[in-house]
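*Asks:* Provide a 3D model corresponding to the input given below.
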Amino acid sequence: MDAAKTGGDVLFVLIGAVMVLAMHCGFALLEVGTVRRKNQVNALVKILSDFAVSTLVYFVVGYSVAYGVDFLVDAKTLVGKGGPGFAAYGYDLVKFFFLATFAAAVPAIVSGGIAERAKFWPQLAATAALIGLFYPLVEGSLWGTRFGLQAWMTATFGQPFHDFAGSVVVHAFGGWVALGAVLNLGNRRGRYRANGSLIAIPPSNIPFLALGAWVLCVGWFGFNVMSAQTLDGVSGLVALNSLMAMVGGIITSLLISRTDPGFVHNGALAGLVAVCAGSDIMHPLGALAVGGIAGLLFVWAFNKCQINWKIDDVLGVWPLHGLCGLTGGLLAGVFGQETLGGLGGVSLAAQTVGTLGGALFGLAAGYAVYGVLKRTVGIRLDPEQEYKGADLSLHHITAYPEEDAPGM
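*Replies:* Modelled structure (predicted):
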């Protein structure tokens, strides 16, 4: 029975890892559909390359920082046959795979904010620093027992910080890192007139944008449900709450944006970002409310960023992941309470401290990492490269070479 259970857990987590891996295709397609045609190839290459660098540094350094475990032992030990420390059937290995796909979501989030004007290699260097050190510090503190933070919260507030599937650890952290990166990078050339008014840059391909959102939505049920990490911990409540939050985000963004397709598809993602933290403890109506609030917040904050605050966050990743993730972390402490139909076992005070701490640490990390790179190797394409587009400037081919080549 123990063997069957462990084997089942391995398969369960592996399926979750593959579903979250597929979400990186969604990140790529969402960016491809949003940026201009001259930057579509760059979006695809960035997401895949960031994933590879993230996985490598997370394997060598990051996972050890977060959990005190490293894989620099023989394969017999890794599959649980060479002594203590690793579970049978390679369970710890698929757990690493699963969590590595979460870690790689951070640079995928950042990629959307800095699109169309960022240098390629400095971005990969930033990814290595963030996933090798800064993200694991947050992960180990809030998802693990490292560094004593959760023990302190339990002693101080009566409950630990609760973030079941990463509203704060992944999304808020990634979104606030992205804000630090965008502030260092500056706005795209031609985004604002001399008087400060906005020059509209519409999405290049709504079908790609929509397909990216759909892929992310489907993969999100692996992101959330499989965060249980064992079969005996799985809960249908997480699946239903994820669904209801997605629906809430769609409906409110649909209404407030007057059916704008970019906002509607991102509204679904806003609801899913926000519900991650409390998806295992909320009532479905609470999850619907959380998703609805997130949908409204995303549309409002995206417009404020672009029009009023002059922050050229191309895909709106700070509103979507940073603000909606922060909101989800806080609202888990509200709608998770038994008085509002939740399962309880959560403290609003602990949620506030953990959520604000994770967001502020993300902003500081993003501003520091991209600030150092800006002052040393530079992080921005030169004006001519930006005008030509990252596809030709960096990758020497466009997304539509037959159309773009003269005489063809």
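
*Asks:* all contacts plus neighbour counts: C-alpha atoms, from now on.
*Replies:* Fine.

*Asks:* can you count the residues close to residue 8?
*Replies:* Residues lying near residue 8 (other C-alpha atoms under 10 Å) number 17.

*Asks:* got the contact list for it?
*Replies:* residue 231 (C-alpha atoms under 8 Å, 6 or more residues apart in numbering).

*Asks:* likewise residue 213?
*Replies:* By C-alpha under 8 Å, 6+ apart, the neighbours of residue 213 are 26-27, 29-30, 265-266, 268-269.

*Asks:* switch the cut-off to 6 Å
*Replies:* With contact taken as C-alpha atoms under 6 Å, 6 or more residues apart in numbering, residue 213 is in contact with residue 265.

*Asks:* Another sequence for comparison is provided below:
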Amino acid sequence: MDLIVAGTDTFFLLMGAILVLFMHAGFAFLEVGTVRHKNQVNALVKILTDFGVSTLAYFFIGYQVAYATGFLVGADQMMDGNGFALVKFFFLLTFAAAIPAIISGGIAERAKFWPMMVANVVIVALIYPLFEGMIWNGNFGFQQWIEDVTGAGFHDFAGSIVVHGMGGWLALTAVLLLGSRRGRVRDGRIISFAPSSIPFLALGAWILTVGWFGFNVMSAQAVEGISGLVAVNSLMAMVGGTLAALIIGRNDPGFIHNGPLAGLVAVCAGSDVFHPLGALATGLVAGGLFVWLFVWCSKQK
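*Replies:* As a prediction, this is how the structure comes out:
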């Protein structure tokens, strides 16, 4: 029976890892559809290379920093529990590699290729794992301190803060340091860059949306922990974000396809505890905030 449970859990988490891996194709096409035509190939190459660099950085350094364990042992030892530890690494790697993908979209058309790769190594090997370990592994006594102060630990079921927040904060820092895209301001006037391909942008958004159910539901990391509540909350937040972006964004296709992503980002942390109506409200607020902040930022030099 234990062998069956171990095998089932391993397969369950492997499917989650594959779904989240597929999300990186979504990141690629979302960025391709957003940047100008001359930078589309660069965006595709960058996302795939990011994943390769992130894999090595996380395998050799990052995973050990976060969870104080590694894989420099015999292959026979790695097969314990049907290789569950290896698949868990694969699953969490797809989360870690999402950080450079998020940053890539945030600083699109602003940074050179190789400096970005070097920065990604530092982020995935050290910066992200330190934060990840504090929240999801209790490193440095951080969770215990939060619980002592507030009466409850910091709850982030599927990475609203650990993954998406971290990626967003780093991307914002990079944007502030790098400044606007070249050609954004001409003769003192702000020039808007329209998405180069709505179909590619939409394809990326759909891939991310579908993969997100693996991101959220399979964060349980065991079949025993599967929750239909997480799935439905993810669905409701996605719908809320879409409809808010549709209405507030006045039918703009770029806003509409980013709206569900805003809702899904917002619901990750509490997707295992929200009521579906709460998840819907969360998605509505997130979708509306996305449109409002995008419009506000687009007016800044």
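
*Asks:* ok, residue 10 of structure 2 touching residue 84?
*Replies:* Yes. With contact defined as C-alpha atoms under 6 Å, residue 10 of structure 2 reaches residue 84; the gap is 5.0 Å.

*Asks:* Go through the lengthiest helix in structure 1 and flag the buried ones.
*Replies:* Across structure 1, the helix with the greatest residue count (assigned by DSSP state H) is helix 2-34. Buried residues in helix 2-34 of structure 1, counted by 16 or more other C-alpha atoms under 10 Å: 6, 8-34.

*Asks:* Residue in structure 2 paired with residue 98 of structure 1?
*Replies:* Counting by TM-score structural alignment, residue 98 of structure 1 lines up with residue 91 in structure 2.

*Asks:* Please compute how far the longest helix of structure 1 lies from its chain's middle.
*Replies:* 14 Å (C-alpha atoms, centre = their mean, to the nearest Å).

*Asks:* so how much does that helix differ from structure 2 once superposed?
*Replies:* Here the mean offset of helix 2-34 of structure 1 against structure 2 after fitting is 0.3 Å, by mean C-alpha distance after the TM-score superposition for structure 1.

*Asks:* residues of the helix or strand just after that helix that come out buried?
*Replies:* Where DSSP states H and E defines the elements, the next helix or strand beyond helix 2-34 of structure 1 is helix 40-57. Within helix 40-57 of structure 1, the residues that count as buried by 16+ other C-alpha under 10 Å are 40-44, 46-51, 53-57.

*Asks:* Now flag whichever of those is closest to residue 258 of structure 1.
*Replies:* residue 40 (27.3 Å; C-alpha to C-alpha).

*Asks:* you'd agree the closest one is up against residue 33?
*Replies:* No. Assessed by C-alpha under 6 Å, residue 40 of structure 1 is found out of contact with residue 33, at 7.8 Å.

*Asks:* could you pull out the strands for the stretch 151-300 of structure 2?
*Replies:* 185-186, 189-190 (DSSP state E, counting those that start in this stretch).

*Asks:* post-alignment, the first one versus structure 1, mean distance?
*Replies:* This points to strand 185-186 of structure 2. Averaged out, strand 185-186 of structure 2 is 2.2 Å away (mean C-alpha distance after the TM-score superposition for structure 1).

*Asks:* Which residue numbers in structure 1 does that strand align to?
*Replies:* Strand 185-186 of structure 2 lines up with residues 192-193 of structure 1 when matched by TM-score structural alignment.

*Asks:* What lies in contact with stretch 224-239 of structure 1?
*Replies:* 9, 13, 16, 165, 279-280.

*Asks:* Reformat those as TSV; add distance to residue 143 of structure 1.
*Replies:* TSV is the format used below for these (distance: C-alpha to C-alpha, whole Å):
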residue	distance to residue 143 of structure 1
9	19
13	17
16	18
165	9
279	15
280	15
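
*Asks:* Which single one of those residues is nearest to residue 246 of structure 1?
*Replies:* Checking the contacts of stretch 224-239 of structure 1 one by one against residue 246 of structure 1 (C-alpha to C-alpha), the nearest turns out to be residue 279, at 11.6 Å.

*Asks:* I'd like the distance between that closest one and residue 49 of structure 1.
*Replies:* Distance of residue 279 of structure 1 to residue 49 of structure 1, given as C-alpha to C-alpha, to the nearest Å: 31 Å.

*Asks:* With residue 387 of structure 1 instead?
*Replies:* In this view, residue 387 of structure 1 and residue 49 of structure 1 are 23 Å apart by C-alpha to C-alpha.

*Asks:* before we move on, what about residue 26 of structure 1?
*Replies:* Relative to residue 49 of structure 1, and taking C-alpha to C-alpha, residue 26 of structure 1 is found at 15 Å.

*Asks:* Likewise for residue 295 of structure 1?
*Replies:* For residue 295 of structure 1 relative to residue 49 of structure 1 (C-alpha to C-alpha), the value is 30 Å.

*Asks:* ditto for residue 255 of structure 1
*Replies:* Residue 255 of structure 1 is 37 Å from residue 49 of structure 1, by C-alpha to C-alpha.

*Asks:* now residue 80 of structure 1
*Replies:* Taken as C-alpha to C-alpha, the span from residue 80 of structure 1 to residue 49 of structure 1 is 31 Å.

*Asks:* Please apply the same query to residue 375 of structure 1.
*Replies:* 23 Å.

*Asks:* Now do the same contact list for residue 51 of structure 2.
*Replies:* Residue 51 of structure 2 is in contact with residue 97, counting by C-alpha under 6 Å, 6+ apart.

*Asks:* Equivalent analysis for residue 142 of structure 2, please.
*Replies:* Counting by C-alpha under 6 Å, 6+ apart, residue 142 of structure 2 has contacts residue 134.

*Asks:* Looking for the alignment partner of it in structure 1.
*Replies:* Matched across to structure 1, residue 142 of structure 2 falls on residue 149, judged by TM-score structural alignment.

*Asks:* which residue packs closest to residue 181 of structure 2, ignoring adjacent ones?
*Replies:* residue 110 (5.5 Å; C-alpha to C-alpha, 6 or more residues apart in numbering).

*Asks:* The aligned residue in structure 1 for residue 154 of structure 2: neighbouring residues, count only.
*Replies:* Residue 154 of structure 2 maps onto residue 161 in structure 1, with residues paired by TM-score structural alignment. When neighbours are counted by other C-alpha under 10 Å, residue 161 of structure 1 registers 30.
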